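Undergrad: generate a structure from the sequence data that follows.
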Amino acid sequence: DKLVYLALGELRPPFDRLEFNLADKLIVRALGVGWEEYQRVGDLGELAEKITNHKFSNSQMTVSEVYEQLVRIAKDSGSGSQERKVRGVATLIKQMDPISAKYIVRMVAGKLRLGFSDKTVIDALSYLENGNKEYSEMLDRAYQKRPDVGVLAQMVKEWGAEKAAEKIDVVIGTPIVPALAQRLKTPREMIAKMGRVYVEKKWDGTRVQIHFSRGQVRTFTRNLDESSAMFPELTKIADQVNADEVILDSEAVGYDPKTGKLVPFQLTITRKRKHGVVEAQSSVPLRFFVFDIMYLDGKSLIHLPLQKRREILVKTVSKGDVLVVDEHIETDDPDVLREYHKKQLEAGLEGALVKQIDGEYMPGRTGFNWVKFKESEDSRAKLADTIDAVIMGYYLGKGKRSDFT
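TA: Next comes the predicted model:
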């Protein structure tokens, strides 16, 4: 697992980030050169390679030892931690050969750029098993349930691809890759492809995956980043949850504390912040519209049909001010679907979400299990997510991008 994380330029999976938080100037100090030299070279890694005097290191450090030393540097905190990190990086680099120094420094700077991704590692694990991509799809499905390629690599090495994919399952505290909706243009197409469906309101909020266990609540974004500190409301949901452990999928929407009316997305999104959270909560409190349940008291529910998951959800989440079980209608009539969608647009919502009544919870944008119906039935339907933007600033390129003008 450590080798995999290092190859990706990380110390932990994205949902459990551990970062060095060292500015370029501090890394240059660790290398013992002037800022002008860095500006001339344009890349911290190449600078480290250039100034490392020995072609081969005498160090007998293993990958695990290098990893553990990097973790210690990243974890250092408190008074004087920046100086200790600088010394730690300098000490480590002195033990490395030029190529190793190049990539370690890039990793510390957060600019490894090997071109690897989690998908690359999954393909590599398939090749490890039988020399081709035969197992990639199966391993990717396992990864979607527990998106930690370090754990996946460990289990494939120990058990083999097939058994590892069978053993990996949903775990409380580790985000599931969220289910995403496809697009179809008309209600008639939707019913023809999906059959009988549940239709829900499409809220104009922010996606929040809630991991609740007695004594702790963690939340994750649709990109799998942890966002727990942003939503103090969720520390008060114990009375609403009839379970010891549960994973819920929801959309958080802000509301006016005086009128109770939902506010525009532009106000809701002001809650996604690291500082001033309490003040923001007072001005824009949130309701979490819960529309799915993926895990309950030690058991994964993602393979159950939506209808069954909905029944469990209603029993698990009680009425309250913070969590609200999302309402839905059931239909196989395109006209009913069209009318429901129209009402949501008139109410100021984004439209409707259409879900197969017997569909599993399928992480990622897979098939036509979920479909979003946002625009009116015209040629604009596939352009609903475009934006107008003004470029306010930019950064000069570094490394391979240093010649960009």
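Undergrad: drop to CA atoms for contacts and neighbour counts, all remaining ones
TA: Will do.
Undergrad: buried sites along stretch 310-321?
TA: By neighbour count with 16 or more other C-alpha atoms under 10 Å, stretch 310-321 contains the buried residues Arg310, Ile312, Leu313, Val314, Thr316, Val317, Ser318.
Undergrad: wait, which of these is closest to Leu301?
TA: Ile312 (9.4 Å; C-alpha to C-alpha).
Undergrad: for that closest one, which non-adjacent residue is spatially closest?
TA: In space, and not counting its chain neighbours, Ile312 is closest to Ile293: 7.7 Å by C-alpha to C-alpha, 6 or more residues apart in numbering.
Undergrad: to compare with the earlier structure, here is another sequence to fold:
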Amino acid sequence: MRLADIARASRDIGAASARTEKVALLAELFRAADPADAPVVIMYMAGRLPQRRIGVGWSSLKERREPAAEPRLGVREVDALLTRIAAVSGKGERKRLLDELMGAATEEEQLFLVRLISGELRQGALDAVAVEGLASAAGAPVADVRQAVMLSGSPAAVAEVLLAEGPSALGRFRLTVGRPVLPMLAHTAKNVGEALARTGPCALEEKLDGIRIQVHRDGDDVRVFTRTLADITDRTPEVVSLVRTLPVRQVVLDGELLAFDERGRPRPFQETSGRTGSTLDVVGAQTAVPLSPVFFEVLYVDGEDLLAVPASERRALLDRLVPEAQRVRRLVVADPTAPEERAAAEAFASEALERGQEGVVVKSLDAAYSAGRRGTSWLKVKPVHTLDLVVLGAEWGHGRRTGTLSNLHLGARAADGSFAMLGKTFKGLTDALLAWQTERLRKLVVTEEPWGVTVRPELVVEIAFDGVQRSTRYPAGVTLRFARVVRYRDDKLPADADTVESVTALLP
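TA: Okay, the predicted model is just below:
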């Protein structure tokens, strides 16, 4: 497939307002694609590079190159060039390769590539929409394609097989030990009472302030993955040693990785993050701090896939396999309408906070494990509201902050794939974090203004706030009250950020 076909489709999809029209355009594109091109095509249409980052900044991209008169670039040729650009270390060679690529592209192709590489491709073709288009092109049920993507961890792998072999090939995508799946996620509830009313019979579990991990064991081979499916096995020997002692041959576990102090309370998130290769070690991560896994789900045991098994049964099996010290604390609420059980739930949530945890997660006892989905059968309750937002820009500081990028412009994910600004904040920044933030944002600059910079939407930051209120000042019609920075979440991608919909749901 030619790059010109993708650039044209991207333009048409961006101009389409209805989701059904976007899906139809994507389906047409996928039908025309060679199966071998499909992994790259679906990534591009979701606005992402297979290489993730290639070391090219905005200053290089904005340089004018004479466009080619006729389209001649193929998709795989472009992908190979971008892989070469990502692999080189010298700026001169990287620029030469970028010039080679851009010089072979037409004006429309250049525009597409600039937006794709800079992370500014806003065409409304999110992963979910791209998956629907893929399903339509292959004549496969959307739910089956979505499940295959969740279990493979990548729409690219599913696209190639599905377009080459048809819907029957989806059956090969199963939970496989050693291949991580996208984790199940939770929606937000305002308080414990609301969560109990929405879930019915449930269990409350402590919401831990650590790094989400998924652990796969096959015999003596143990692999540890993050929520973004990065392999951190070599940085977590404690986890490997513990899981090897469990009375199973094969197992897949879901949990959190934390550092605890001498009182058994969780240490700051940055210390855990530093041990697992975080870029935030500048703010005080200690590489010597020991880590402890705490598990709350078992997804697979000795040949049996447990994803569809009710949560109560999965937990009973987890209790038999994992020592109590490595299992999350929980409280079962069989009848949420009973006053005594509601009181016990409120008390459990208060005790979790006293032990230094973030809050609780309320989980339906009947829930299956929906890999990669943010379902209402899991509801998180935290006393201090926080959101994971994307940094869209920053303003130069004043006074003692002169020379630093201080006041952050914060955005939530919109339905069309863009990020809608919700407000600004400069609160909660330590001197060390301010310095790190300035250095990092300078590498992501898209435009420079007298007041500050706009940046590629790559950094996810956790923001605490006191409430949500309506506002005509911002495009989503809402803003945050008393927003302040909690921490940067380098374990999350922009696609993991909270949505405008989830923010507006918090309006009183």
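Undergrad: TM-score of the superposition?
TA: Counting by TM-score structural alignment, normalised by the length of the first structure, the TM-score of this superposition works out to 0.71. Behind it: 358 aligned residues with a C-alpha RMSD of 4.0 Å.
Undergrad: ok, back up a step: A helix includes the residue nearest to Ile312 of the first structure, no?
TA: No - going by DSSP: H, G, I helix; E, B strand; the rest coil, the assignment for Ile293 of the first structure is strand, not a helix.
Undergrad: report the contact partners of the aligned partner of it in the second structure.
TA: Under the alignment (TM-score structural alignment), Ile293 of the first structure pairs with Val298 of the second structure. Applying C-alpha atoms under 8 Å, 6 or more residues apart in numbering to Val298 of the second structure gives the contacts Val251, Val252, Leu253, Asp254, Leu306, Arg314, Arg315, Leu317, Leu318.
Undergrad: from Phe296 of the second structure, how far out is the fifth one?
TA: In this structure, Leu306 of the second structure and Phe296 of the second structure are separated by 14 Å, where distance is defined by C-alpha to C-alpha, to the nearest Å.
Undergrad: and what of the first one?
TA: Computed with C-alpha to C-alpha, the distance linking Val251 of the second structure and Phe296 of the second structure is 13 Å.
Undergrad: would you mind telling me which of those two has more residues around it?
TA: More neighbours surround Val251 than the other of Val251 of the second structure and Phe296, with 26 against 21 (other C-alpha atoms under 10 Å).
Undergrad: what about the residue mapped onto that one from the first structure, which helix or strand?
TA: Aligned counterpart of Val251 of the second structure in the first structure: Val246 (TM-score structural alignment). Assignment of secondary structure by DSSP states H and E places Val246 of the first structure within strand 245-254.
Undergrad: packing partners of that strand?
TA: Secondary-structure packing of strand 245-254 of the first structure (3 or more C-alpha pairs under 8 Å, 6 or more residues apart in numbering; DSSP states H and E): strand 206-213, helix 265-268, strand 286-296.
Undergrad: which of these sits closest to Val171 of the first structure?
TA: Nearest to Val171 of the first structure, of all these, is strand 286-296, at 8.2 Å by C-alpha to C-alpha.
Undergrad: angle of the closest one against strand 206-213?
TA: If you take axes from the mean of the first three to the mean of the last three C-alpha atoms, to 10 degrees, strand 286-296 of the first structure sits at 50 degrees to strand 206-213.
Undergrad: strands of the stretch 301-405 of the first structure, start to end?
TA: Taking DSSP state E, counting those that start in this stretch, the strands of the stretch 301-405 of the first structure run over residues 323-325, 328-331, 351-356, 370-373.
Undergrad: got a markdown table for these, with mean neighbour count and distance to Gln82 of the first structure too?
TA: A markdown table is the format used below for the strands of the stretch 301-405 of the first structure (neighbours: other C-alpha atoms under 10 Å; distance: least, C-alpha to C-alpha, whole Å):
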| stretch | mean neighbour count | distance to Gln82 of the first structure |
| --- | --- | --- |
| strand 323-325 | 20 | 41 |
| strand 328-331 | 15 | 52 |
| strand 351-356 | 25 | 48 |
| strand 370-373 | 25 | 47 |
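Undergrad: of all those, which lies closest to Gly260 of the first structure?
TA: Taking C-alpha to C-alpha, strand 323-325 is the member of the strands of the stretch 301-405 of the first structure nearest to Gly260 of the first structure, at 13.7 Å.
Undergrad: circling back to that earlier point, so which of the strands of the stretch 301-405 of the first structure is nearest Ile122 of the first structure?
TA: Of all the strands of the stretch 301-405 of the first structure, it is strand 370-373 that lies closest to Ile122 of the first structure, at 25.6 Å by C-alpha to C-alpha.
Undergrad: after superposition, how close is the closest one to the second structure?
TA: Once the two are superposed, strand 370-373 of the first structure sits an average of 2.7 Å from its aligned residues in the second structure (mean C-alpha distance after the TM-score superposition for the first structure).
Undergrad: neighbouring contacts of that strand?
TA: With contact meaning C-alpha under 8 Å, 6+ apart, strand 370-373 of the first structure is reached by 179-185, 190, 202, 341, 351-356.
Undergrad: rerun at 10 Å
TA: 179-187, 190, 194, 197-202, 337-338, 341, 350-357, 359, 361-362, 365, 381 (C-alpha atoms under 10 Å, 6 or more residues apart in numbering).
Undergrad: count of neighbours near the closest residue to the match of Val251 of the second structure other than its chain neighbours?
TA: In space, and not counting its chain neighbours, Val246 of the first structure is closest to Leu296: 4.6 Å by C-alpha to C-alpha, 6+ apart. Other residues near Leu296 of the first structure come to 21 when the count uses other C-alpha under 10 Å.
Undergrad: I'd say Gly274 of the second structure and Gln286 touch.
TA: Yes - in this structure, Gly274 of the second structure is within contact of Gln286 by C-alpha atoms under 10 Å, at 6.4 Å.
Undergrad: when those two are compared, which one has more neighbours?
TA: Using other C-alpha under 10 Å, the more surrounded residue of Gly274 of the second structure and Gln286 is Gly274, with 20 against 15.
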